[in-house]
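A.B. asks: my questions concern the predicted model and sequence given below.
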Amino acid sequence: MKTPALDFLVKHQVQFKEYTYVSDNHDFGKHAAHALNMDEHQVFKTIILSHDKTYVTCIVPVSGRISLKAAARALKLKDLTTVDPQTAQRITGYVVGGISPFGQKRRTLTILDSSALDQAEILVSAGQRGMSVGINPQDLIKLLDATCADVLEKV
């Protein structure tokens, strides 16, 4: 199955690995980690945030919760809020649970949680529920001109 995310990765000639699994309709990231027998620190979710008319794609491990204050600080924005599912779909072209950071309809600022750098490969959505791509986090940063920062809530 082809998606805009896979087309984007092929076009940019980056190495990636496709992963597929049977998707449920709840807690997509944690389900993906379990279905693929992967550590939750290696599987990342994509969350769309906004500040005024600026949209941000935030990529964090499914094991953690994003700190909106930390993400805003990393991008030198006053604040950030999570967008509603309809806005996320309109901005990215993907449905919630299948939002990929790659091949989005609209270019956004991108921030990757720094914990990704502890992994040789991270999994992110390939643009469809039940499909992920494994990619080197450095390749993701380069491809998306992403900011890398610690954006998880402290427990």
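C.D. replies: Cool, the structure landed.
A.B. asks: all contacts plus neighbour counts: C-alpha atoms, from now on.
C.D. replies: OK.
A.B. asks: where exactly do the helices run in the protein?
C.D. replies: Assigned by DSSP state H, the chain shows helices spanning 4-11, 28-35, 68-74, 85-92, 137-144.
A.B. asks: let's bring in a second one:
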Amino acid sequence: MSRTTRATLALDQAGVAYELFTYAYDGEAQRIGLQAAESLGVEPDRVLKTLMTLVDGKAVCVVVPSDCEVSMKKLAAAMGGKSAQMMKPADAERVTGFHVGGISPLGQKRAAPTLIDELALLHEKVFVNGGQRGLQAELAPQDLARAANARFADLV
């Protein structure tokens, strides 16, 4: 597994400190983020999942704890929109340039507005996908927001 991805290059370019961790990715897992947390031996709320959504038809990247669900109502409100929905997996892959299970909020092919749930701020460090299946980057949530040009919002 390569430890250099568009996501890690974006972290390097932003000059933020991070540490990479690999785990045995299980594409059959019901909830990939929870499987990653279990494999890494960390609390599920420290492993953030990256979801691609549409708010009023426009792509928005959402980052939330792996044990939480996004409130589409809160997401739409946070973006000043009327409605929100999940993006189809094939569209998410095309927009981000990453495979489902390896989508990162960092280094996406076409940058979308990015929101991180404010629960991430409860932790000194969180995990986020490093740009490929089975690769997680651990870093401070504030550094993630800076590197992803994201803002925090109440999304769950």
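C.D. replies: Structure received. In this text the structure is predicted, and so the values were computed from the model without any measurement.
A.B. asks: now the helices of the first structure in a markdown table, with mean neighbour count and distance to R107 of the first structure?
C.D. replies: Converted to a markdown table, the helices of the first structure look like this (neighbours: other Cα atoms under 10 Å; distance: least, Cα to Cα, whole Å):
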| stretch | mean neighbour count | distance to R107 of the first structure |
| --- | --- | --- |
| helix 4-11 | 16 | 13 |
| helix 28-35 | 20 | 23 |
| helix 68-74 | 18 | 18 |
| helix 85-92 | 16 | 8 |
| helix 137-144 | 16 | 9 |
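A.B. asks: those helices: which one's closest to I48 of the first structure?
C.D. replies: helix 85-92 (6.0 Å; Cα to Cα).
A.B. asks: and the closest one, how far from the second structure on average?
C.D. replies: Here helix 85-92 of the first structure, set against the second structure after superposition, deviates by a mean of 0.4 Å using mean Cα distance after the TM-score superposition for the first structure.
A.B. asks: what does that helix correspond to over in the second structure?
C.D. replies: Here helix 85-92 of the first structure aligns to the second structure at residues 89-96, judged by TM-score structural alignment.
A.B. asks: for that stretch, which outside residues touch it?
C.D. replies: M52, F98, H99, V100, I103, Q108, K109, R110, A111 (Cα atoms under 8 Å, 6 or more residues apart in numbering).
A.B. asks: 10 Å instead, please
C.D. replies: Contacts to stretch 89-96 of the second structure, defined as Cα atoms under 10 Å, 6 or more residues apart in numbering, come from residues 51-53, 59, 61, 86-87, 97-112, 131.
A.B. asks: can you tell me which residues contact the residue minimising distance to the centre of the first structure?
C.D. replies: The residue lying closest to the centre of the first structure (Cα atoms, centre = their mean) is T46, at 2.9 Å. Neighbour list for T46 of the first structure: 29, 57-62, 96-101, 110-112, 124-125 [criterion: Cα under 10 Å, 6+ apart].
A.B. asks: what lines up with it in the second structure?
C.D. replies: Using TM-score structural alignment, T46 of the first structure lines up with T50 in the second structure.
A.B. asks: hey, where'd the strands end up in the first structure?
C.D. replies: Taking DSSP state E as the criterion, the first structure contains strands spanning 17-20, 44-51, 54-61, 81-82, 109-113, 122-128, 131-135, 147-149.
A.B. asks: for the fourth one, name the packing helices and strands.
C.D. replies: Taking 3 or more Cα pairs under 10 Å, 6 or more residues apart in numbering; DSSP states H and E as contact, the helices and strands that strand 81-82 of the first structure lies on are strand 44-51, strand 54-61, helix 68-74.
A.B. asks: many thanks, we can stop here.
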